[in-house]
Structures are given as structure tokens and as C-alpha cells.
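Colleague: give me a 3D structure for the following:
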Amino acid sequence: MKDKKVALVTGGTSGLGRSIVLEYANAGYVVGFCGRRKQEGEETLSLLQKQGGNGLFFKCDVTQSEAVRNFVEIIIEQYGHIDVAVNNAGISGVLKTTAEYPLDIFDSVMDVNLKGTFLSMQFELKQFLKQGHGGVIINVSSALGLRGKEKAGPYSMSKHGIIGLTKSAALEYGANGIRVIALCPGGIQTEMDDVFYANVPNPEEVKKERMKSYALGRMATPEEVAKTCVWLSGDGAAFITGAVIPVDGGKTAR
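Modeller: Modelled structure (predicted):
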């Protein structure tokens, strides 16, 4: 097992994170992933194993430094090294104008999206430096890290911050062979999105109007975004670092 490539994924228990875990497993990686929800984590691990993959799930709150340290350490104990880290853990908050945004939810968005990414990077980078043969970090930002949106200010703010952190770390550690990249997905077809459409008047009309903002006329599947992560981890992307990669069907081209 120790001669296989190892991927670390935060927020890997559901949605995009689950697809990222499964795609790395499909590509032959051993995958260590974490999340706050034990049941969904165990479900993801079961799916990984059913498709013939190997990996582990660790219950972890990325806003807690000691929890992140323990997560990285258990992967090293089990597999000996890390080749790729995908920092996907994040929350969306609520839709409120800036003046009306609840401070407790603002704090939660900043803690998970920004502090969680920062803490994860600290331990990942230290491990890469200890290993001495480079590595790849992919931070999952958002198309809203590249633009604004009404009633989503704190979320957009946190995702802009991830891009700044990514670029800075890429400059700091490039000489060590460590690549750091920000991935910016647009809308993704998930169960959460289906729930949204089920609770609005005229869902088909709303969906049709929304699709007009995408040059490709549709949102991404989680698998499409996950496959981009895997490609960015490989030799074909060996000269990409400090980059911001939209995977948004042309939405931010407007």
C-alpha cells in the first residue's frame, strides 16, 4: 500500500467531496478523507470499497487545529506519505444582505471555509516539506471567489480569501516542488440543488432561466469537477501552480 499514491480530502463525506474521494480512488490513489458527519463518512467509505478502492475515513472538524493534526497523522501512520491534498470542506451560510447577515453564521462561514483551509494547509505543507519530494494542494474555492452575488457576501468573501491564500502559498513553496492551486466550481448538480428547485414556484422556469448564465447551458456534475481535481494532480498539470481554475461552464466569462 505504501508504494501507492495517497490523496487527502477534507469535506469528503457528501456532494462534491464524495465525488472527489471516489474519483481519486478510481484513478488508483489510496484516499484518506474527513468530515464532521460520521454516518455519511462511513457511507462514502463503503462506496469507495465497493468500487475496489482503499482508504480511510476520519471524523474531523477542520476548524480545530488538533483535529486536523490528528487527521494528517493517522494518514501518515497508515500509508507513510501524502501526494495530494484537496481542501474541500466548506459551508454556504445563509442568503441575507450584508447589513442583515447574522454574525454567528458569518463566524461559522469564516471558520470553516477560511480557517479550515488555512489549518489544513499548515499541516499538509509541513508534511510535504518533511517528505522532501514536493506535492500538490488543491483548494476548492468557487465561482463566487471570482465575482459577487447578492445575499452571499460572506460566502463570496471566504472564497475570495481562499484564492489569496492559494496564490501566496504557491509563491512560498514553489521552490520546494509544491504546487498549490485554487479550483473554482460554478453550479453543481447535487441533491441539495434538487431540493432547492422543489421549494420554489415554477421550478422548471427558474431552472431554465438560471441555465442561461452558463455558456454550456447547464451546470456541472460533481464527477466533472472531481475529474478536474485528479487531472490537476497529475503530470499533465506539472507546470500549473498559483493558478485559479474555473470549472463553471463559462459562467464567469460573462
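Colleague: make it CA atoms for all contacts and neighbour counts henceforth
Modeller: Fine.
Colleague: can you give me the buried ones in stretch 116-132?
Modeller: Within stretch 116-132, the residues scored as buried using 16 or more other CA atoms under 10 Å are 116-121, 123-125, 127-129.
Colleague: can you check stretch 162-177 too?
Modeller: Here stretch 162-177 shows 162-163, 165-167, 169-170, 173, 177 as buried, counting by 16+ other CA under 10 Å.
Colleague: just to revisit the earlier point, between the buried residues of stretch 116-132, which is closest to Gly52?
Modeller: Glu124 (26.3 Å; CA to CA).
Colleague: can you tell me what sits against the strand or helix carrying the closest one?
Modeller: According to DSSP states H and E, Glu124 maps onto helix 116-131. The contact list for helix 116-131 (CA atoms under 8 Å, 6 or more residues apart in numbering) reads 62-65, 68-69, 72, 81-83, 85, 87, 89, 134-135, 137, 139, 162, 165, 176, 178.
Colleague: contacting residues for Val6?
Modeller: Taking CA under 8 Å, 6+ apart, one finds 29-32, 79, 81-84 in contact with Val6.
Colleague: run this one through as well so I can compare:
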Amino acid sequence: MPALLEDKIALITGASSGIGRDTAIVMAAHGAKVVVAARREADLAETVAMIEAAGGTATYAVTDVSDGKQVERAVQHTVSTYGGLNAAFNNAGILEPNGHLHEVDDDDFDKIINVNLKGAFLSMKYEIGYMIDNGGGAIVNDSSYMGLKGGTGRQPAYTASKHGVIGLTKAAARDYARKGIRVNAVCPGVIDTTMMHGLDRGGDPATRAKMESWVPMNRYGEPSEVGQVVSFLCSDAASYVTGQAIPVDGGVTS
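Modeller: This next block holds a predicted model:
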């Protein structure tokens, strides 16, 4: 049986750590040639080294997804390096300091929207710009379980940005379905990443246990578990799936 992503070329943003890094590793294991993109070059180089050590193929492009020129350059680097772009996982995202809506600093709000929402928009803009004239493709955007509900109540800008990602996903899915481009979103819940440690007090055992008890499956998810869903959605096995926001959250939104 061929690998799920054999002969596919994929771009993954936010791939210097966490869900992005593990998804890049999983996609490479499924046979994709991957380009990993983020702001931290040393961490990107480490991601590439991990993929290559496992027998995969990868390169990186230092990219700030809130800057359209840099996103366009990452897409061009993918095409020039591997000869195309078949799949993308737009994962780059940041959290805001915990606080009630009336306490959110204007600049913090703008920063969250620029990275999480505008970054997804710019990524799709340039990915679709290539795919529409080159045989189509599959895009997965990283939203959150907070994109499906009100969130924790202490992350209003993040929650708004992730709802927006789902809106962009659905709009693009309908717009480009007849052009051979599928667009879906994953909505991770409590995943064991450094970003989550910003919410569980750095992995504090008592706080972690409390958060695990809130999850019906009673555990944190692994980043690679998100990566497996992304890999499926980017593969031909998901050829009739588009416009969906799929929770990967251990049952939190059930």
C-alpha cells in the first residue's frame, strides 16, 4: 500500500515546535516532501534534522506569516525546491495574556489577529494562487476548540481569531471546490505542547490534572495525533471532504 502522502509536496507553517513540528514529521513519514516555515531559524533547522534522521525529505523557509511578502516567498521556495505545492497546513498561531475582554490591550489584540487570522488568510492567498493554476490541492487550517465555542472566557482575542479561521476555511472551501482545491480546518483541544504550558502554569501537575479531568478522554492529546488527522485531510483518501472544522479534542466539544 502506498504511503498516504506519497509524491505530495507540503508546506507547514508554525513548524518550529508543537503541533506544527510534529505534523511535519508525520506528513514526511507518510511520504510527503515538506517545507517547514516559522520565525525561529534554529528551531526550523532542528525540525528538518528530525525529519531527515527519520528518513524523510525536508527543507525550511524562515517566515513571519503576518507579512505577505514572506509568505509568498515561502510558497515560491516550496515550488522552486520540490517542483510544486500539493498540500498545506496553516498552523502558525500565538496566545494572548489571560484576561477579560475589557482588559485586553489594543496592541495585543492586533498582534493576535495579525498572526492567527491574517496569517491564515495570507497563507491561503498565496497557496491557492499557486494551486488554482497547477492542478488543485488540499489546505488545512489550524483553528481550535475555541473556534467552535466561547473558549475559556480569558482568551477573547484568541477565541475571535480562531472563529475567524473557521469562517475563512468555509468561505475558501465553497469558493474553490470546483477548482480542485479542498480546504478544511482542525480544531485541537488540550494538546501537550509548550503553548499549552502557557495555560497550565508550565505543566504544573495539579493544574494539568485538573485540565485532564475536564477532557472526556482524561488526558492531553499528543501533537502527532493532530498531525495524523491533518495528513488524512491532505491526502487523496479525503477527496470528498471540504469546508469542515474537525475537532481533535478528546471529546471536549462532544
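Colleague: any idea what the TM-score is?
Modeller: Scored by TM-score structural alignment, normalised by the length of structure 1, the superposition of the two chains gives a TM-score of 0.93; 248 aligned residues with a CA RMSD of 1.6 Å.
Colleague: what's the PyMOL line that selects buried ones from the contacts of helix 116-131 of structure 1?
Modeller: The buried residues among the contacts of helix 116-131 of structure 1 can be selected in PyMOL (16+ other CA under 10 Å) with this line:
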select buried, resi 62+63+65+68+69+72+81+82+83+85+87+89+134+135+137+139+162+165+178
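Colleague: rebuild the contacts of Val6 of structure 1 as TSV, extending it with secondary structure and distance to Thr10 of structure 1.
Modeller: As requested, these are exported to TSV (DSSP: H, G, I helix; E, B strand; the rest coil; distance: CA to CA, whole Å):
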residue	secondary structure	distance to Thr10 of structure 1
Tyr29	coil	15
Val30	strand	14
Val31	strand	11
Gly32	strand	9
Tyr79	helix	17
His81	coil	16
Ile82	coil	13
Asp83	coil	14
Val84	strand	12
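Colleague: next, format the residues you listed as a markdown table and append distance to Lys208 of structure 1.
Modeller: Converted to a markdown table, those look like this (distance: CA to CA, whole Å):
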| residue | distance to Lys208 of structure 1 |
| --- | --- |
| Tyr29 | 38 |
| Val30 | 39 |
| Val31 | 37 |
| Gly32 | 38 |
| Tyr79 | 47 |
| His81 | 46 |
| Ile82 | 42 |
| Asp83 | 41 |
| Val84 | 37 |
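Colleague: quickly note the distance from the counterpart of Ile137 of structure 1 in structure 2 to Gly189 of structure 2.
Modeller: If you follow Ile137 of structure 1 across to structure 2 using TM-score structural alignment, you land on Ile139. As judged by CA to CA, to the nearest Å, Ile139 of structure 2 and Gly189 of structure 2 stand 20 Å apart.
Colleague: coming back round to it: adding distance to Ser14 of structure 1, write the buried residues of stretch 116-132 of structure 1 out as a markdown table.
Modeller: Below are the buried residues of stretch 116-132 of structure 1 laid out as a markdown table (distance: CA to CA, whole Å):
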| residue | distance to Ser14 of structure 1 |
| --- | --- |
| Gly116 | 17 |
| Thr117 | 18 |
| Phe118 | 21 |
| Leu119 | 21 |
| Ser120 | 19 |
| Met121 | 21 |
| Phe123 | 23 |
| Glu124 | 22 |
| Leu125 | 25 |
| Gln127 | 26 |
| Phe128 | 27 |
| Leu129 | 30 |
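Colleague: one step back: go ahead and confirm the match of Ile137 of structure 1 touches Val186.
Modeller: No - checked against CA atoms under 8 Å, the pair Ile139 of structure 2 and Val186 is beyond contact range at 10.7 Å.
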